[in-house]
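**Student:** next comes the sequence, and after it the predicted model I'd like to discuss.
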Amino acid sequence: MGNTATNTASNATDSSLPVYILNVSYWEQILLAFLLGLVAIAGLIGNSMIIAAVAFSKKLQTPTNAFVTSLSVADLLTSFTLIWYIVSVLGKNEWPIPGAYWICQLTGFMIFACVGASIWTLGAISINRLIHITKPIWYKKIFTSWKLAILVAIPWVIPVACLLISQATGIVAYGYNKLALVCSTIFDTFEFALVQNVICVFPFLAIVGSYIWIYVYVKKHFWEQKKHFSQSANDNSHSLSMQISTSEFAITEAGHDPNCAIAVRRRKQISKQEIAITKNLAVVVIGFFACFVPYFILLAIRHTINVEHVYFYVKGMPFVNSSINFIIYAMKHPDFKVVLRHIMRCSYADIPQPSPILKYLLSRRN
């Protein structure tokens, strides 16, 4: 069974951009719904665990993890909203729950709002890490409790405000889009496409710029350390040569020089640390690019080239980022690993540095 959309949306405004025909079979809609269902389940479970881990362990209640928790909340809401998005995907050219059309409208708005908040929070996390690594003194002054609350709220306020203003000015409306066969925007305008790009470009630049800055800074730092330890080793070698010319006893003592051994071990550790940091940064950047760049490329060209069939699948890729963020930012964290392991095993009493919330829950259980 095929679904064919017309060339022009009946409710489009005069400023609407040209659209193209989308012709997909109902089996393709089912396939997309199934794939998005897996993403939604992973996002609901994973992000719930991250929020629980921070709530249960005081060790995880740090300024950086405040942003990670905010990111998990955004991704959790995205995953929940995705359930209703899947319902719209399974609709046969119409919203399948006629008596609750407001759910479809809210779904369209929430998708843009939560994904926007997620992108901005990713940008805030990158800036947080940049300041923490390069300016540790500033870090303690900037990320105090009350300032932290404001900084965590900003990534939510900006995209939500932009979307509300866009809706109030009439450049966008939300509901069941018969052209896209999902709950989204009813019509696309150039102004709203510009709003989407503005919402995303600043956190995008923050993410790329911060991680490049961190990489250069860390690489320079470890290069200076290597140079320092290399000079120490040369000085020790020179000292060893002087002792050799003096006596056999001096040879024995210098051969077991602890400073030389420490310098060698530190050089090996630095090499491993540099590789680990490079890999982690690569995972973060590649994960972000892999999920969002294909979507924004097609978003930019879909009104000049007919790529609607590909866009039908690719528009679900940003949702994938909501299900893997907890892996990138939490599963690789040694402290998160310990707490999450205890949560998965339901051994809550073994969670290190239990929070007052966890202590209360454990006391109620006993």
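**Tutor:** Perfect, I can see it now.
**Student:** can we go C-alpha only for contacts and neighbour counts from here?
**Tutor:** OK.
**Student:** how much space between the most centrally placed residue in the chain and T185?
**Tutor:** Central residue check for the chain by C-alpha atoms, centre = their mean: the C-alpha nearest the mean position is that of N325, 4.4 Å away. Here N325 is placed at a distance of 26 Å from T185 (C-alpha to C-alpha, to the nearest Å).
**Student:** just to revisit the earlier point, secondary structure element for the residue nearest to the centre of the chain?
**Tutor:** Counting by DSSP states H and E, the element that carries N325 is helix 317-326.
**Student:** after that helix comes which helix or strand?
**Tutor:** Following helix 317-326 toward the C-terminus (DSSP H and E): helix 334-344.
**Student:** so which bits of that following helix are buried?
**Tutor:** Across helix 334-344, burial judged by 16 or more other C-alpha atoms under 10 Å covers F336, V339, L340, R341, H342, I343.
**Student:** and that helix, what does it pack onto?
**Tutor:** With contacts defined as 3 or more C-alpha pairs under 8 Å, 6 or more residues apart in numbering; DSSP states H and E, the packing partners of helix 334-344 are helix 26-56.
**Student:** comparison target, given below:
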Amino acid sequence: MVDEYGNETGDFVSSTINPSPVSWSRGELIFQVFCLSLIMVIGIIGNGLVIVSVIISRQLRTVTNVYVVNLAVTDLLTVLNMPWTIVAMLSDRNGWPLVDWLCVFTAGCLIVCVASSIYTLAMIAISRLLVVTRLRGGDKALPFKRYWIITALIFIWSISIFMASIPAIFGVGQLGYDTRYSSCTWVSSDPKSSTYSAILAAVLYPVPLVVIVTCYLIIFRHFHKHTEKMMCNANANTNSATSSTNGQQTSRNAWTAGQKGSMQHRLNKMNIKVTRNLFYMVVMYAICMTPFGICLLATGTGSIKATPYAAVILMMNSCINPLIYAVKHPHFKGVFKSILTCRLKSIADRPYDIRNT
């Protein structure tokens, strides 16, 4: 050994601290920029429509839609920061061409928005679980209380901002321009970059996803049992009405029971429809998030090359949710159509100050 720091060890340290940049062909670069630009346009229009729809339609001002609006806000912030992501990609190996703080801000905003999205979906799942399975108090139920909603939103944004602040607070990782991927994220040349990637992957993927999946499994199990119970009650009421000798009273009781059963059936059907639509959002987020989460944890050459494409798939989630509302949610669909065709008067439950427009 020539000296204490041999050439082989030195080369290893150099390659770890200064990872070789990922090279893309011109076609790959154009494809990624095109995808991000398309996501940006659809995301701005779609999420803007969601926010405006809840503002101008009283029927859409529900507790669940508070979280839907929060999700739309995070998605809108994500796509509004995409121009800087595109600038970083087009800068190639010349480095970040603008002021450094803008790249750091873009990276932090991206992490905050991704974290806020997944934890908002987790809070939606918890809220639906409480509403559907246990609580029957209407406006007095816990998910409908103002302090519950405010606390939930504070928690969502606090943990999201905390995740983006870990490099500044604990010195784990560094936000800014990453020369490996030509992007404004966390710097892969930082010695603790892999640790920060592992923290993000653990906190933003398996933990909330387990909560979401567990909540929806319990919800669907409850719906199944509730449907079976309603069918049994309906059969019991029918048999009771047939065997009773007091015709007039029995007819009245049967009619009352039938009305209650019909109302419960409609309520149960509505809850199932709302929960199913929200579940679609969760499935799409899992599909979009999974490739990126795998790339964060994997260390092979293939995962490094695939990371930018996984990031594009993750960004797609920012424009998918409004499309789900437009297709699956009848009232959102109607309000979207009224806004796009400039027929606000067709929205019957719009606020008074919009009725005369």
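**Tutor:** Now that the structure is in, tell me what you want to look at. No experiment lies behind these values; they were computed from the predicted model shown.
**Student:** TM-score of the superposed pair?
**Tutor:** Remark: TM-score between the superposed chains equals 0.80 [TM-score structural alignment, normalised by the length of structure 2]; 335 aligned residues with a C-alpha RMSD of 3.6 Å.
**Student:** trace the residue nearest to the centre of structure 1 over to structure 2, please.
**Tutor:** Under the alignment (TM-score structural alignment), N325 of structure 1 pairs with N321 of structure 2.
**Student:** for its match, which non-adjacent residue is closest in space?
**Tutor:** M281 (6.2 Å; C-alpha to C-alpha, 6 or more residues apart in numbering).
**Student:** after the helix or strand encompassing T238 of structure 2, which helix or strand is next?
**Tutor:** Following DSSP H and E, one finds T238 of structure 2 within helix 206-243. For helix 206-243 of structure 2, the following helix or strand on the C-terminal side (DSSP H and E) is helix 247-297.
**Student:** what is that following helix packed up against?
**Tutor:** Applying 3+ C-alpha pairs under 8 Å, 6+ apart, we find helix 247-297 of structure 2 packed against helix 100-129, helix 193-204, helix 206-243, helix 301-328.
**Student:** and these, which is most packed in?
**Tutor:** helix 100-129 (a mean of 22; mean count of other C-alpha atoms under 10 Å).
**Student:** that one vs structure 1, mean deviation?
**Tutor:** Compared with structure 1 after fitting, helix 100-129 of structure 2 deviates on average by 1.3 Å (mean C-alpha distance after the TM-score superposition for structure 1).
**Student:** which strands and helices sit next to that helix?
**Tutor:** Partner elements for helix 100-129 of structure 2 (3+ C-alpha pairs under 8 Å, 6+ apart): helix 63-80, helix 82-90, helix 146-170, strand 175-178, strand 183-186, helix 193-204, helix 206-243, helix 247-297.
**Student:** tell me the angle of the longest one relative to helix 193-204?
**Tutor:** Per axes from the mean of the first three to the mean of the last three C-alpha atoms, to 10 degrees, the angle that helix 247-297 of structure 2 makes with helix 193-204 is 180 degrees.
**Student:** any idea how far helix 247-297 of structure 2 is from the middle of the chain?
**Tutor:** Distance, stretch centre to chain centre, for helix 247-297 of structure 2: 20 Å (C-alpha atoms, centre = their mean, to the nearest Å).
**Student:** against S116 of structure 2, how distant is the residue of structure 2 most remote from its centre?
**Tutor:** Centroid-distance maximum for structure 2: T245 at 57.5 Å, with C-alpha atoms, centre = their mean. T245 of structure 2 sits 62 Å away from S116 of structure 2, going by C-alpha to C-alpha.
**Student:** and T301 of structure 2, by the same measure?
**Tutor:** 30 Å.
**Student:** list the contacts for the residue nearest to T74 of structure 2 when sequence neighbours are not counted?
**Tutor:** The shortest distance from T74 of structure 2 to any non-neighbouring residue, by C-alpha to C-alpha, 6+ apart, is to C113 (5.0 Å). By C-alpha atoms under 8 Å, 6 or more residues apart in numbering, C113 of structure 2 lies in contact with T74, D75, L77, T78, S160.
**Student:** still contacting in structure 1, which of the residues you listed?
**Tutor:** By both residues aligned by TM-score structural alignment, their matches' C-alpha atoms under 8 Å, the contacts of C113 of structure 2 still in contact after alignment to structure 1 are T74, D75, L77, T78.
**Student:** and which of the residues you listed is nearest to R26 of structure 2?
**Tutor:** Among the kept ones among the contacts of C113 of structure 2, T78 lies closest to R26 of structure 2 (C-alpha to C-alpha), at 25.2 Å.
**Student:** mind listing what that closest one touches?
**Tutor:** Contacts of T78 of structure 2 by C-alpha under 8 Å, 6+ apart are C109, L110, C113, M315, S318.
**Student:** keep only those that stay in contact in structure 1.
**Tutor:** Shared with structure 1 under both residues aligned by TM-score structural alignment, their matches' C-alpha under 8 Å, the contacts from those are C109, L110, C113, M315, S318.
**Student:** burial of the nearest residue to H329 of structure 2 once chain neighbours are set aside, as a residue count?
**Tutor:** Spatial nearest neighbour of H329 of structure 2, chain neighbours left out: N277 (7.3 Å); criterion: C-alpha to C-alpha, 6+ apart. Burial of N277 of structure 2 is recorded as 16 neighbouring residues (other C-alpha atoms under 10 Å).
**Student:** what residues does N277 of structure 2 make contact with?
**Tutor:** The contact partners of N277 of structure 2, by C-alpha under 8 Å, 6+ apart, come to I324, Y325, K328, H329.
**Student:** out of the residues you listed, who's nearest A311 of structure 2?
**Tutor:** Taking C-alpha to C-alpha as the measure, I324 is the one of the contacts of N277 of structure 2 closest to A311 of structure 2, at 21.0 Å.
**Student:** quick one: residues contacting the closest one.
**Tutor:** When contacts are counted by C-alpha under 8 Å, 6+ apart, I324 of structure 2 touches N277, Y280, M281.
**Student:** the second one: neighbour count?
**Tutor:** Y280 of structure 2 sits with 15 neighbouring residues when counted by other C-alpha under 10 Å.
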